[in-house]
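Student: What follows is a protein structure lacking sequence information:
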């Protein structure tokens, strides 16, 4: 079953996509309500898919983005900080960072990068959508857009990425319920081909089943000593073999293929789910960030005491 959020005649609705017809949910629930309360009644009258605008399928309250592919870790690590290999700690447990749930873009939206960024990148991922009782409700395509020049600078502080990531994430084109992808299961993993193209040229292709952990294991780890709610998004992390440009830069020793620029069109395609396309633009210009004051704390304490 494919669940969508859409705009039609100035109204935003949710529904089921069947044979190029949208069957709206009665009562116009938000997608998070559908996920939490179950798939309810749909209208008798359908709307042609051609007559609606697809939106991001949901507005999650949180996004945990994991890093579940060794090949990606190795290549990007070399690109970002020049290190080689995979950190031993990566194998211990599925690592993730939180990204911004308020900067979500949907199918065919223009995605604004920080204007100052000149190392713009995509990330090809699949996102699992958490359901009730620590289950997985369904899956969608996830593009974790990355300003690599901002990211590499800020991560020297030994924190996760921040302004290099929080400007945009794309989800779509719809949510495919977990039961529909069960034929692709292999040893607990989803054996799906994932590919990425820039301006119609494929630059990466990998199997989702090359993940180091299943989505169920990542969900259980996320919920450990914490809270995961229905509708929360859990990204797979970027697939290997060209799932992002930075991995290729690390392996090639140079920025080839080149970073994304204004007007570039990125399409991510996942077997069994569909395709998600966005065009790159620049956001508004800003001045430089406010630098920290440099201070001698010990001297300040001494002066305050005397």
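Tutor: Yes, it's here. It should be emphasised that the depicted structure is a prediction, and the values quoted were computed from it without experimental measurement. Residues are numbered from 1 along each chain as shown.
Student: From now on I want contacts and neighbour counts done on CA atoms only, so please keep to that.
Tutor: OK.
Student: I'd like to know which elements the top helix by length along the chain is packed against.
Tutor: The longest helix of the chain (DSSP state H) is helix 70-81. Packing contacts for helix 70-81, counted by 3 or more C-alpha pairs under 8 Å, 6 or more residues apart in numbering; DSSP states H and E, involve helix 148-154, helix 245-252.
Student: dropping in the other structure now:
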């Protein structure tokens, strides 16, 4: 089953995509409510009148309460480290557990939306990922395509503080074009539980990278279990796979090649991500509003402050 949010005749609906048509849920349920039911119960919901898919505007399939973005591909870790800090290699700690960071759930974009990068950023990048959507009872409800947009120049500066990324990431993430329920992708699982799906990224029609999702270090089930450890994962929460290797983002290629080739994204560039069995997600790059300069930091004389505390 493919579950989507879409706009038609001035209304935003959630429904099922099948046979080139969008069919809204009859009871006007939203995506989170459907996910909380589980895929089995959702498959039995009543549907409204079908509308040709070409006549609707697809939106981000859900607005989650949280997004945990993992980094599950060794090749990506090595290449991006070379690009960001010049060190390269994979830290030994990476092998201990599936690491993730939280990104902004309030800056979600959907298919064909323009992506407003920070105006000051010049090293603009995409990230080709697959996102698992958590279901009830710590299960995986389904999957969607995920683009974790990155302002690499902002990211490089702020990660020197060993906390982040922050402003290099939180301006936009794209999900779509719909959620494919987990049962549809079961035939693609290998004997170890990894999804054997081809993932590809292109810029302005030229393919940049291609990799198998099964090259992940951990399955989505393992990442979900780790996320829930000593914590709480709710139905509808998003868990990103991390960026695939072999050109899943520009920074990996910059790190390996030692130069920015292909070049950073610019206004008007069109990025298309395609994942076998799920679908295609396309967005165009724009610039956001120019930000005001921050007030200068207040620097303190640490020795003077120490003496003042002791007096």
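Tutor: Ah, there it is. Treat the numbers as computed from the prediction; the structure is a model and nothing was measured.
Student: Any idea what the TM-score is?
Tutor: Superposed pair, TM-score by TM-score structural alignment, normalised by the length of structure 1: 0.98. Supporting alignment: 306 aligned residues with a C-alpha RMSD of 1.2 Å.
Student: Show me which residues of the longest helix of structure 1 are buried.
Tutor: For helix 70-81 of structure 1, the neighbour count (16 or more other C-alpha atoms under 10 Å) marks 70, 71, 72, 73, 74, 75, 76, 77, 78, 79, 80 as buried.
Student: Compare the helices and strands packed on helix 70-81 of structure 1 and give me the one nearest residue 160 of structure 1.
Tutor: Proximity to residue 160 of structure 1, assessed across the helices and strands packed on helix 70-81 of structure 1 by C-alpha to C-alpha, is greatest for helix 148-154 (8.2 Å).
Student: how about the closest one, aligned to which bit of structure 2?
Tutor: Across structure 2, the stretch matching helix 148-154 of structure 1 (TM-score structural alignment) is residues 152-158.
Student: now do stretch 218-236 of structure 1
Tutor: So stretch 218-236 of structure 1 sits over residues 223-241 in structure 2, by TM-score structural alignment.
Student: Quick one: end-to-end length of the matching stretch, please.
Tutor: Stretch 223-241 of structure 2 has an end-to-end distance of 9 Å (criterion: C-alpha to C-alpha, to the nearest Å).
Student: ok, for residue 113 of structure 2, nearest residue in space, not its chain neighbours?
Tutor: Distances taken as C-alpha to C-alpha, 6 or more residues apart in numbering put residue 283 closest to residue 113 of structure 2, at 5.5 Å, once the chain neighbours are dropped.
Student: Map the one you found onto structure 1.
Tutor: Aligned by TM-score structural alignment, residue 283 of structure 2 pairs with residue 278 of structure 1.
Student: Could you confirm its match falls within a strand?
Tutor: Yes. Using DSSP: H, G, I helix; E, B strand; the rest coil, the assignment for residue 278 of structure 1 is a strand.
Student: can you give me the strands for the stretch 151-300 of structure 1?
Tutor: Taking DSSP state E, counting those that start in this stretch, the strands of the stretch 151-300 of structure 1 run over residues 169-177, 185-186, 189-190, 193-198, 201-207, 233-235, 265-270, 274-282.
Student: deepest of those, which one?
Tutor: Of all those, strand 233-235 carries the top mean neighbour count, a mean of 28, counting by mean count of other C-alpha atoms under 10 Å.
Student: Name the surrounding residues that touch it.
Tutor: The contact list for strand 233-235 of structure 1 (C-alpha atoms under 8 Å, 6 or more residues apart in numbering) reads 60, 62-66, 125-130, 142, 218-219.
Student: if we can go back for a sec, what comes up buried for the match of helix 148-154 of structure 1?
Tutor: For stretch 152-158 of structure 2, burial by neighbour count (16+ other C-alpha under 10 Å) applies to 152, 153, 154, 155, 156, 158.
Student: count of neighbours near the aligned residue in structure 1 for residue 251 of structure 2?
Tutor: Using TM-score structural alignment, the equivalent of residue 251 of structure 2 in structure 1 is residue 246. Neighbours of residue 246 of structure 1 under the rule other C-alpha atoms under 10 Å: 30.
Student: out of everything not next to it in sequence, what's closest to residue 246 of structure 1?
Tutor: Residue 246 of structure 1's closest residue in space is residue 76 (C-alpha to C-alpha, 6+ apart), at 5.4 Å.
Student: Residue 196 of structure 1 too?
Tutor: residue 268 (4.6 Å).
Student: so what corresponds to the one you found in structure 2?
Tutor: So, by TM-score structural alignment, residue 268 of structure 1 is matched to residue 273.
Student: Would you check that that match makes contact with residue 283?
Tutor: No. Counting by C-alpha atoms under 8 Å, residue 273 of structure 2 sits too far from residue 283 to count as a contact (9.0 Å).
Student: coming back round to it: which residues in structure 2 does the longest helix of structure 1 align to?
Tutor: Counting by TM-score structural alignment, helix 70-81 of structure 1 lines up with residues 74-85 of structure 2.
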